[in-house]
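Trainee: Please find the sequence and the predicted model below.
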Amino acid sequence: MNVGTFNIKGAGVGKAKTVKGLLSKYGLSFMVIQETQFRELPERVIKRFWDNSTFDYIKVDAEGRSGGLLPIWNPGVFKKNSEVVSQNFILVSGRITGDQVDTTIVNVCAPTVQSSRRQLWNEILTLKQSIQGQWMILGDFNEVRFPQDRFNSQFDVGGALCFNNFIRNAGLQEYNMGGKRYTFMSGAGKNLSKIDRVLVCD
């Protein structure tokens, strides 16, 4: 099963076309989307992000114009057994067709406040310890791991240490990314950082 992640920063029609293009190009059966920025995301809008096949989804609406999560998947490929939903993550646990082990996929859009991120890491770690099987955690972590993950912005040693400890304690490893080094820009494009990641169990 191929899985994709996309921080869309607004669920407009153009973004929906881009997501549908990714589904086709990479044969995705499961897509996790962050920053829909919709306070009440209707199903007619959600349908724009998928092809003509059947789909299932869970959503968390944005708070004002900030946040919003949407994992969406092919139920013929992934059968959901359970879910855990909060403002900053959606956990979906189920089984891939033909697989004998449960798989848990977590769509993350971490808060900007460091203390809140630490609470989030602890919450996900507790869930990881209680739910068996394969795990994948992906999305916008709003945190970097190493100094080279930032350009023209301050590296937070304490935040990175906490994040790296979470990854280690959860038994996760990071997939290497192709393309550009950084995934987020601010300050009119002058400040760059790598805050979007794909973490998987050993």
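Mentor: Good, I have the coordinates. Numbers count the residues shown, from 1 in each chain.
Trainee: hey, let's count contacts and neighbours off CA atoms from now on
Mentor: Will do.
Trainee: Enumerate every residue touching the residue positioned nearest the centre of the chain.
Mentor: Centroid check for the chain by Cα atoms, centre = their mean gives Gly139 as the closest residue, at 2.5 Å. Counting by Cα atoms under 8 Å, 6 or more residues apart in numbering, Gly139 touches 5-7, 32-34, 107-109, 196-198.
Trainee: How about Glu40?
Mentor: 61-62.
Trainee: Helix or strand next in line after the biggest helix by length in the chain, which one?
Mentor: Across the chain, the longest stretch assigned as helix under DSSP state H is helix 114-130. Downstream of helix 114-130, the next assigned helix or strand under DSSP states H and E is strand 134-140.
Trainee: Second structure for comparison follows:
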Amino acid sequence: MIIVSFNVRGLGGRVKMRKVRELVSQQHVEFLALQETKLETISSSLCYYLWGSQDCEWTFLPSEGNSGGILSIWKKDNNLLLFIFTGQGFVGVCLESGIQKKVIFVVNVYAKCDLDSKRRLWENLVMSKRGFEDGAWCFAGDFNAVYRREERRGVSQINHSRLTLEMRDFEDFLLDLEIRDTPLLGRNFTWFYPNGSSISRIDRFLISNQ
């Protein structure tokens, strides 16, 4: 399954929607995970446009005003939706995929900035994985956290103690989740401050051994 994760930082503009549509077509995407849509409602016409056809299903979490918002769209052909599960900061789907009817869980994640919200999100993700039946798991999205110091540059010295605590907690979460953090190819970071003063690797694909 080809999965694309993209923090769009607002999906209202026609240019950005067209770029997403082109990405889906060019990469033959089977599952699209968008974060920070900044949309309170999602229409079928929007999903069909982004996907390039009506051969799709979707689920979403609305934004809170002009903040957040998660949208997951997947290829309907050969992917039977078994159920959807959601929580603050994530939308998950369980699919029966392909001729072999393999059970696949794909969780679209968008974490808030404060550590308390991240901890609640991490706890809910671990409980979700432990609570459902076995299958292949993929957690994709913007986790807004790092667990190695080299994954973030340009952070003020004042924030170093808080960052160290967050890194330790995030690493514990990854161990509890029992998944693999897939390495980046080509670049070392996924986010940068507009003036280039700080950069981070906060977007990830976490996958199970299956």
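Mentor: Ah, there it is. Just so it is clear, the structure is predicted and the values come from calculations on it, not from any experiment.
Trainee: hang on, the earlier thing: take the contacts of Gly139 of structure 1 and keep only those in helices.
Mentor: Going by DSSP H, the helices hold none of the contacts of Gly139 of structure 1.
Trainee: Can I get those in a markdown table including distance to Glu63 of structure 1 and neighbour count?
Mentor: What follows is the contacts of Gly139 of structure 1, written out as a markdown table (distance: Cα to Cα, whole Å; neighbours: other Cα atoms under 10 Å):
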| residue | distance to Glu63 of structure 1 | neighbour count |
| --- | --- | --- |
| Thr5 | 21 | 21 |
| Phe6 | 19 | 19 |
| Asn7 | 16 | 20 |
| Val32 | 18 | 23 |
| Ile33 | 16 | 26 |
| Gln34 | 13 | 28 |
| Asn107 | 17 | 26 |
| Val108 | 15 | 29 |
| Cys109 | 13 | 24 |
| Asp196 | 21 | 22 |
| Arg197 | 23 | 21 |
| Val198 | 25 | 20 |
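Trainee: what's the counterpart of Ser128 of structure 2 in structure 1?
Mentor: Counting by TM-score structural alignment, Ser128 of structure 2 lines up with Leu127 in structure 1.
Trainee: Measure how buried that match is and give me the count.
Mentor: Neighbourhood size, Leu127 of structure 1 [other Cα atoms under 10 Å]: 13.
Trainee: For Val106 of structure 1, see how far away it is.
Mentor: Plainly put, Leu127 of structure 1 is 11 Å away from Val106 of structure 1 if you go by Cα to Cα, to the nearest Å.
Trainee: what do you get for Gln132 of structure 1?
Mentor: Gln132 of structure 1 is 14 Å from Val106 of structure 1, by Cα to Cα.
Trainee: Looking at these two, which is more packed in?
Mentor: A count of neighbours by other Cα under 10 Å puts Val106 above the other of Gln132 of structure 1 and Val106, at 22 against 13.
Trainee: Am I right that Asn144 of structure 2 is in contact with Trp191?
Mentor: No: using Cα atoms under 8 Å as the test, Asn144 of structure 2 is too far from Trp191 to be in contact (9.6 Å).
Trainee: Many thanks, have a good one.
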